[in-house]
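Novice: Here is the input, now give the coordinates:
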Amino acid sequence: MAKLFIFGLGYSAKRIAREAQSLGWEVVATGSDGKLSFADEGEVRAELALADAVLSSVPPDRETTSDPVLERYGDALSQDWLGYLSSTGVYGDRQGAWVDEATPTIAQGGEGRRNARAQADRAWLEQGARVFRLPGIYGPGRSIFDRIEAGKAHRIDMPGQVFSRVHVDDIASGAVAALTANVPPGAYNLGDDLPASQNAVVEEACALLGVEPPPLLFLEEADLSPMARGFYAENRRVANGKAKRLLGWQPKYPTYREGLRALLPPRP
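Specialist: Below you'll find the predicted structure:
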C-alpha cells in the first residue's frame, strides 16, 4: 500500500487525505487532527522514510518568511512526489487581469504574509514539488452561508472587483489527480471557471435563503479585519487551464452557483 505523509492536516488537507484513502493510500499526518506531532522529529523522520509521497499545507512563518517544513525536514524529502498547498496571493494585485502559472509572482522579498507565501512557493518549486495555488477556499462549514448566519456577510461598493474561488472538494480532486498521475513538478492553479465579485456571491446566497442581502457599504464603512481588508486590496482572475490539461481535472463546482446550491442548508 502506498503511503502519503501530510504536514498539517487542516481543512483542505483533510479532504485530500480522505480522497487518497478512498483510492487505497495509507495516510499519516501531523497537526491537531493528525497522528504525529510536528515537533517529534524522530517519529516524523521515521514515517517520512516510509512515505511514497509528501504533501505540505503548513504556511510559512510571517516573521522569518521561512517555510517550517523545509527548514526542519527538507533534508528528509527525497520522495519522488512532493506537493504543497500555496495561494494565488503570490500573484499580487493584477487590477482584474487574468493570471496563469507563467505570470510572475510578487517580489521575493520584504515582509508580510504575501511575500512569505511567495518565498515558500518558490522554495517548494525549487524542491521539485507540485505546487497547488489556491484562491478563496469554501466548502462545508466555511461558506458565505455561515457568514450570513453569523451576521458577518458584507457587500462592498467596489465596482470591477473580482475574485476567484474553489470548493474544497475540487482542491482534493485536483491534488489527488496530480498524486496518482505522472504529471511534472511545477505550479498548478486550482480555481473555478467564473471569477466573480464577492457581492455576486452574497446576493446569490441570500436569494437561495430567501433573505435580504446586507446593505452596500464603502470599504471604509465596513467593520473588516485587517486580513479581510487585504482580501479587497487585490483584484485578479485566475486561469485554470494548465490543471485541466495536465491533470485531467474538471471541477465538480465550476462556478460559485453550483457550489452554493450544494451547500444550501436544509429548509426547516
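Novice: going forward, measure contacts and count neighbours with C-alpha atoms only.
Specialist: Fine.
Novice: what's near enough to touch Asn240?
Specialist: Residues in contact with Asn240, defined by C-alpha atoms under 8 Å, 6 or more residues apart in numbering, are 100, 188-193.
Novice: ok, for it, nearest residue in space, not its chain neighbours?
Specialist: Closest residue to Asn240 apart from its sequence neighbours, by C-alpha to C-alpha, 6 or more residues apart in numbering: Asn189 at 5.3 Å.
Novice: List the contacts of the one you found.
Specialist: By C-alpha under 8 Å, 6+ apart, Asn189 lies in contact with 88, 100-101, 132-134, 238-240, 242-243.
Novice: Another sequence for comparison is provided below:
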Amino acid sequence: MMMIFGAGYSGQAIAAHARAAGFAVAGTSRSADRLESLQQQHIIPLLFDGMRLSAELEAAMAQATHLVQSIAPGSAGDPLLMLTGGDLRRYFPKLCWAAYLSTVGVYGDHGGAWVDEETPCRPVSRRSVERVAAETGWCDAGKRADVPVAVLRLSGIYGPGRNGFVNLSQGTARRLVKPGQVFNRIRVEDIGAASLFLSARQVSGIFNITDDEPAPPQDVVSEAARLMGIDAPAEQAFETAELTPMARSFYGENKRVSNRKIRNLGFQFRYPEYRASLGDLWTSGRWSG
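Specialist: A predicted model of the protein is given here:
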C-alpha cells in the first residue's frame, strides 16, 4: 500500500498513477469535508491534523510499503518526523521506499543561472529554509531505517484546474514583466509519473522534477490567451504591481532548473515545455479541471 500524507493536488496525481500501477492508496487530509472526495477517487481517506497520530492512522502506517510526504513543514518542523521521532522503522515496519515533496525554492536566487541537484542551497524565504531542514530530516530518517528516500524538488505546479486558462477566464491573470526573470514549471501529472518511476526502482537521492524550459511568466499567459482566442492582459511592470509578500518573494528568486538527473535514469517527461502542455489542456478540455 502507498500512503500519502497530504493528498492534495500533487498527492492526488501521485495516487492516480499509483492506483494505475496496482497499488492500494491511502491519503490524509486536514479537513473532514475533503475525505469524501478522496474516497470518490478510490483513496482510503484518513484525517490528519498534523498534531497527533490516531489509532486508525497508525494502523494504516503499519501496512504501508511506500510513503509520500507532501505536507509542508512549519516553524516547528516536519509534522510527521516530529510525531514519529523520525523512527520510520517503528511506525512503518513494512516500508521499502519513501518520497518527500520539496520545492526548487531551496536553491534561492541564482541570477538566472542554471542550477542542478549539486548546486548548494541558499534559501531566502522562511518557508524554503524550513524545507531544507525537512529534506535533511527525511534523508537522515531514511538512513537510520535503511529505507531509500527520494527528495522531489518541484517547480511551479500547474495542470487541470490550475493554469493560465482558469486565471484568464476568472479575470485574475496578469502579465507582470521583470526583465530577465524566468520560472520553471511542472505539470502535475508528471509529478505523479516521476514518483512512480522512482518508487519502482526504489531510488534515493535528490531530484529536480521540472520542465525543460524556464520561461518568463508573461509569455505563458500570452500563450494561454492565444489558444483561447482572446487578447492577453496588458503588460505591467513588476515594480508597480500590487502583490502579496509571498507572491513578491517568488520574483526575488531567479534561476533555471535542470532536470537532467532524473532524465539520465531514463525518465521521460510527458509535458517537457509549456506550449505543448497548454495546447493539450485546451484542446482536451481538461483545463477547467
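Novice: TM-score for this pair?
Specialist: Once superposed, the chains reach a TM-score of 0.91 (TM-score structural alignment, normalised by the length of structure 1), with 258 aligned residues with a C-alpha RMSD of 1.6 Å.
Novice: what does Ser86 of structure 1 align to in structure 2?
Specialist: Superposed on structure 2 with TM-score structural alignment, Ser86 of structure 1 falls opposite Ser102.
Novice: you'd agree that match is in a strand?
Specialist: Yes: counting by DSSP: H, G, I helix; E, B strand; the rest coil, one finds Ser102 of structure 2 located in a strand.
Novice: so it touches Gly156, yeah?
Specialist: No: counting by C-alpha atoms under 8 Å, Ser102 of structure 2 stays clear of Gly156, with 11.4 Å between them.
Novice: neighbour-wise, which of the two wins?
Specialist: Shown here are Ser102 of structure 2 and Gly156; by other C-alpha atoms under 10 Å, Ser102 has more neighbours (26 against 16).
Novice: all strands of structure 1, in order?
Specialist: Here structure 1 has its strands, by DSSP state E, at 3-7, 26-29, 53-56, 81-87, 98-99, 130-134, 136-138, 155-156, 165-167, 186-189, 216-217, 237-238.
Novice: got the contact list for the spatially most central residue of structure 1?
Specialist: Structure 1 has Leu134 as the residue nearest its centroid, 3.6 Å off, counting by C-alpha atoms, centre = their mean. Contacts here follow C-alpha under 8 Å, 6+ apart; on that basis Leu134 of structure 1 touches 85-88, 165-166, 171, 189-191.
Novice: Kindly recompute the last result at 6 Å.
Specialist: 87-88, 190 (C-alpha atoms under 6 Å, 6 or more residues apart in numbering).
Novice: How much space separates the residue nearest to Asn240 of structure 1 from Leu260 of structure 1?
Specialist: 21 Å (C-alpha to C-alpha, to the nearest Å).
Novice: same deal with Val201 of structure 1?
Specialist: Taking C-alpha to C-alpha, one finds Val201 of structure 1 at 8 Å from Leu260 of structure 1.
Novice: And the two? Which one has more around it.
Specialist: Taking neighbours as other C-alpha under 10 Å, Val201 of structure 1 and Leu260 compare with Leu260 leading, 22 against 17.
Novice: which residue packs closest to whatever residue of structure 2 lines up with the more buried one, ignoring adjacent ones?
Specialist: Counting by TM-score structural alignment, Leu260 of structure 1 lines up with Leu278 in structure 2. The shortest distance from Leu278 of structure 2 to any non-neighbouring residue, by C-alpha to C-alpha, 6+ apart, is to Ala224 (6.7 Å).
Novice: Show the contacting residues for the counterpart of Leu48 of structure 1 in structure 2.
Specialist: Counting by TM-score structural alignment, Leu48 of structure 1 lines up with Met61 in structure 2. Shown in contact with Met61 of structure 2 (C-alpha under 6 Å, 6+ apart): Phe92.
Novice: before we move on, what about the one 5 residues further on?
Specialist: For His66 of structure 2, the set of contacting residues under the criterion of C-alpha under 6 Å, 6+ apart consists of 2, 95, 97-98.
Novice: now for Ala224 of structure 2: what does it line up with in structure 1?
Specialist: So Ala224 of structure 2 corresponds to Ala205, using TM-score structural alignment.
Novice: Could you report the neighbour count for its match?
Specialist: Neighbours of Ala205 of structure 1 (other C-alpha under 10 Å): 24.
Novice: was I right about Phe207 of structure 2 contacting Leu152?
Specialist: Yes: contact between Phe207 of structure 2 and Leu152 holds when scored by C-alpha atoms under 6 Å: they sit 5.1 Å apart.
Novice: can you pull out the helices in the stretch 101-250 of structure 1?
Specialist: 113-126, 144-149, 168-180, 198-209, 226-232, 241-247 (DSSP state H, counting those that start in this stretch).
Novice: Compare the strands of structure 1 and report which one is nearest to Phe145 of structure 1.
Specialist: Nearest to Phe145 of structure 1 among the strands of structure 1 is strand 136-138; the distance by C-alpha to C-alpha comes to 10.3 Å.
Novice: in structure 2, what residues pair with that closest one?
Specialist: Under TM-score structural alignment, the match for strand 136-138 of structure 1 is residues 156-158.
Novice: And stretch 148-167 of structure 1, by the same measure?
Specialist: Using TM-score structural alignment, stretch 148-167 of structure 1 pairs with 168-187 in structure 2.
Novice: ditto for stretch 219-238 of structure 1
Specialist: With TM-score structural alignment as the criterion, stretch 219-238 of structure 1 aligns to 238-257.
Novice: So which bits of that stretch are buried?
Specialist: 253-257 (16 or more other C-alpha atoms under 10 Å).
Novice: Ends of that stretch, what's the gap?
Specialist: Separation of the first and last residues of stretch 238-257 of structure 2 by C-alpha to C-alpha is 22 Å.
Novice: Likewise for stretch 76-92 of structure 2?
Specialist: Stretch 76-92 of structure 2: ends 22 Å apart by C-alpha to C-alpha.
Novice: who's in contact with that stretch?
Specialist: Looking at what lies outside stretch 76-92 of structure 2 - C-alpha under 6 Å, 6+ apart - the contacts are 50, 61-62, 134, 141, 145.
Novice: swap the cut-off to 8 Å and go again
Specialist: 50-53, 58, 61-65, 71-73, 95, 130, 133-134, 137-138, 141-142, 144-145.
Novice: just to revisit the earlier point, for the match of stretch 148-167 of structure 1, list every residue counted as buried.
Specialist: Buried residues in stretch 168-187 of structure 2 (16+ other C-alpha under 10 Å): 168, 173-177, 181-187.
Novice: and Pro254 of structure 1, what does it touch?
Specialist: 192-194.
Novice: Just the buried ones from those residues, in ChimeraX syntax?
Specialist: Restricted to buried positions by 16+ other C-alpha under 10 Å, the ChimeraX selection for those reads:
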select :192,193,194
